[in-house]
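Trainee: kindly return the folded structure for what I paste below:
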Amino acid sequence: MLTVETRHAIDPATAKGLDTAGLRSHFHADGLFADGEIRLVYTHYDRLVLGGAVPAGGSLVLDHVKECGTPSILDRREMGILNIGESGTVSAGGTDYTVNKGDVLYLGMGSGPVTLSGGGRFYILSAPAHRSCPSRLIRIEDARRVEMGSAETSNERVILQFLHPEVAESCQLLMGYTQFAPGSVWNTMPAHLHDRRMEAYLYFELDADQRVFHFMGQPDETRHLVMANEDVVISPPWSIHCGAGTGAYTFCWAMAGDNVDFTDMDMVAMGDLR
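Mentor: Here you go, the predicted structure:
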């Protein structure tokens, strides 16, 4: 079963007038991981598609998505798939990939229909592509590790980069995830902007009662969204994106836009946040 929800892009002036329900309707997505289903969100921010697929021991096929306007979703797109569940299998382009928990599979443009099976809990990201890059399975041990922060500032973490120019070639999709040490909760602070690229965060490995307060908005007009386990926030290019949780957690970040320069960001001074 496939369901697709469309999210239209809005400008920062409009966002200022939204209440909590309005903010969540535009920028928050939950319930993406349902047994036996593929649930996608088609965003108008750089046309990023995100969602979840849970085969639950069976098989699910991701092929035609009307919103993409092509016979098959990967005809003019690339895709990154992160498994946050048990080991599963993804088949595409005539190859079967065994994707373990924490691995990321990259599928290049033209890879054809995608079949997901087994016990995986697959987080799917797809961006438009103008060229085909080689499909590749990136194991955790093959990711680029960047250790940052400290216990003293409550942000000791390791950034695992998968779809990154120094790890695996992609057309425009950047993807990885960040894991926090026990006692650390702050991500991406000081905050930054990159108006050239949108971003999306999947928060996962949270306990049932745990929450992350995700901050968004322009630097002088910040707002927040309360995120539970396996919730996604869609971050428009004009918005900051950072958060703090009630305990350690993991979040998957993904970007699409003009470039694949992970360090292309405009920092925001702490004193400029309002």
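Trainee: every contact and neighbour count from this point should use C-alpha atoms.
Mentor: OK.
Trainee: check the gap between Phe251 and Phe180 for me.
Mentor: 9 Å (Cα to Cα, to the nearest Å).
Trainee: contact partners for the nearest residue to Ser59 once chain neighbours are set aside?
Mentor: Among residues not flanking Ser59 along the chain, Ser117 sits closest, at 4.2 Å (Cα to Cα, 6 or more residues apart in numbering). Counting by Cα atoms under 8 Å, 6 or more residues apart in numbering, Ser117 touches 55-60, 88-90.
Trainee: let's see that with 7 Å instead.
Mentor: By Cα atoms under 7 Å, 6 or more residues apart in numbering, the contact list for Ser117 reads 55, 57-60, 88-90.
Trainee: got a winner among the residues you listed for most neighbours?
Mentor: Highest neighbour count within the contacts of Ser117: Pro55, with 25 neighbours (other Cα atoms under 10 Å).
Trainee: please give me the structure for this one as well, since I'd like to look at both together:
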Amino acid sequence: MLRTETRHAIDPATAKTLDTDQLRDHFHVAGLFADGEINLVYSHYDRLILGSAVPAGKALTLDKVEATGTATILERREMGVLNIGDTGTVSVGGEDYELETGEVLYIGMGAGPVTFAGAGRFYVLSAPAHQTYPTTLIKLKDARRVEMGARETANERVIIQFLHPEVCKSCQLLMGYTQFAEGSVWNTMPAHLHDRRMEAYLYFQLPENQRVFHLMGEPSQTRHIVMANEEAVISPPWSIHAGAGTSSYTFCWAMAGDNVDFTDMDMVAMGDLR
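Mentor: Prediction:
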């Protein structure tokens, strides 16, 4: 079963006027991972698609998506797939790729239908592309690891980069995830902006009774959205994207926009946040 939802872009002036429910309607994504379903959200921010596929014992094929207006989803797009479940298989272009927990598959433009099988819980991201790069399975040992933060500031973490110029070529999609050490809870602080591209977060490996308070909005007009395990949030180019949890957690970050320079960001001083 395929379910698709569209989220339209709004400007920061409008975002200032939204109450909690309205903020969640525009930016919060819940209920993604459902057994036997493919669920997609088509965002008008840089036309990023985020979603999930949970085979749960039967194969699921992702092919035509009405929102893209093409014969198959990858006709003019690329895709990244992260497995946050047990071992699963992704089949594309006549090849089967076995993904262990925490591994990522990059799928290039024009690869055709994508089939998900096995015990995986697949997080799916797709962005428009103008060039084809080879479909590549990226094992954990091949990802780029960047250790940052400190226990004293409650942000000791490792950034694991998969779709990154130094790991795997892509057209515009950047993707990886950040894992926190026990007792560390703050992400992406001091905050930053990158007006040249949007971002999406998936929070996972968060205990059921814990939450992450995701911070968004312009630096002078911050808002928060309360996130549970395996929920996603869409971050517009004009918004900060940071947060703190009631326990440690992991989040998958993905970006689409004008460039693939991971460090292209405009820092926000702590004293400028409101």
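Trainee: ok so, going back, now, among the contacts of Ser117 of structure 1, which is nearest to Glu205 of structure 1?
Mentor: Among the contacts of Ser117 of structure 1, Gly88 lies closest to Glu205 of structure 1 (Cα to Cα), at 18.3 Å.
Trainee: surely Leu48 of structure 2 is in contact with Ala127?
Mentor: Yes: between Leu48 of structure 2 and Ala127 there is a contact under Cα atoms under 7 Å: 4.8 Å.
Trainee: which neighbours do the two share?
Mentor: By Cα under 7 Å, 6+ apart, the residues touching both Leu48 of structure 2 and Ala127 are Ala256.
Trainee: among the contacts of Ser117 of structure 1, which lie within strands?
Mentor: 59-60, 88-90 (DSSP state E).
Trainee: start to end distance for stretch 227-246 of structure 1?
Mentor: 11 Å.
Trainee: list the buried ones in it?
Mentor: 227-246 (16 or more other Cα atoms under 10 Å).
Trainee: what about that stretch, distance to the chain center?
Mentor: Its chain's average C-alpha position is 10 Å from that of stretch 227-246 of structure 1, according to Cα atoms, centre = their mean, to the nearest Å.
Trainee: again with stretch 118-126 of structure 2
Mentor: How far stretch 118-126 of structure 2 lies from its chain's middle: 12 Å, per Cα atoms, centre = their mean.
Trainee: which ones are touching the residue nearest to Asp258 of structure 1 when sequence neighbours are not counted?
Mentor: Spatial nearest neighbour of Asp258 of structure 1, chain neighbours left out: Arg196 (5.6 Å); criterion: Cα to Cα, 6+ apart. By Cα under 7 Å, 6+ apart, Arg196 of structure 1 lies in contact with 237, 257-258.
Trainee: what of Met148 of structure 2?
Mentor: 156-158.
Trainee: and of those, the nearest to Ile84 of structure 2?
Mentor: Nearest to Ile84 of structure 2 among the contacts of Met148 of structure 2, counting by Cα to Cα, is Val158 at 16.9 Å.
Trainee: after superposition, how close is the helix or strand where that closest one lies to structure 1?
Mentor: Val158 of structure 2 belongs to strand 157-163 when assigned by DSSP states H and E. In the superposition against structure 1, strand 157-163 of structure 2 averages 0.1 Å from its aligned positions (mean Cα distance after the TM-score superposition for structure 1).
Trainee: how far away from the center of its chain is that strand?
Mentor: 12 Å.
Trainee: who does the helix or strand just after that strand touch, helix- and strand-wise?
Mentor: For strand 157-163 of structure 2, the following helix or strand on the C-terminal side (DSSP H and E) is strand 174-180. Strand 174-180 of structure 2 sits against strand 157-163, strand 250-257, with contacts defined as 3 or more Cα pairs under 7 Å, 6 or more residues apart in numbering; DSSP states H and E.
Trainee: mean shift of strand 174-180 of structure 2 relative to structure 1?
Mentor: Mean for strand 174-180 of structure 2 is 0.1 Å (mean Cα distance after the TM-score superposition for structure 1).
Trainee: that strand: what's the following helix or strand?
Mentor: Following strand 174-180 of structure 2 in sequence, per DSSP H and E, is strand 186-187.
Trainee: which residues are contacting the following helix or strand past that next one?
Mentor: Per DSSP H and E, the first helix or strand lying C-terminal to strand 186-187 of structure 2 is strand 192-193. Contacts of strand 192-193 of structure 2 with the rest of the structure, by Cα under 7 Å, 6+ apart, involve 237-240, 265-268.
Trainee: ok, so of the residues you listed, who is nearest Asp19 of structure 2?
Mentor: Checking these one by one against Asp19 of structure 2 (Cα to Cα), the nearest turns out to be Ser239, at 16.5 Å.
Trainee: state the distance from that closest one to Ala228 of structure 2.
Mentor: 21 Å.
Trainee: how about Gly149 of structure 2?
Mentor: Gly149 of structure 2 is 24 Å from Ala228 of structure 2, by Cα to Cα.
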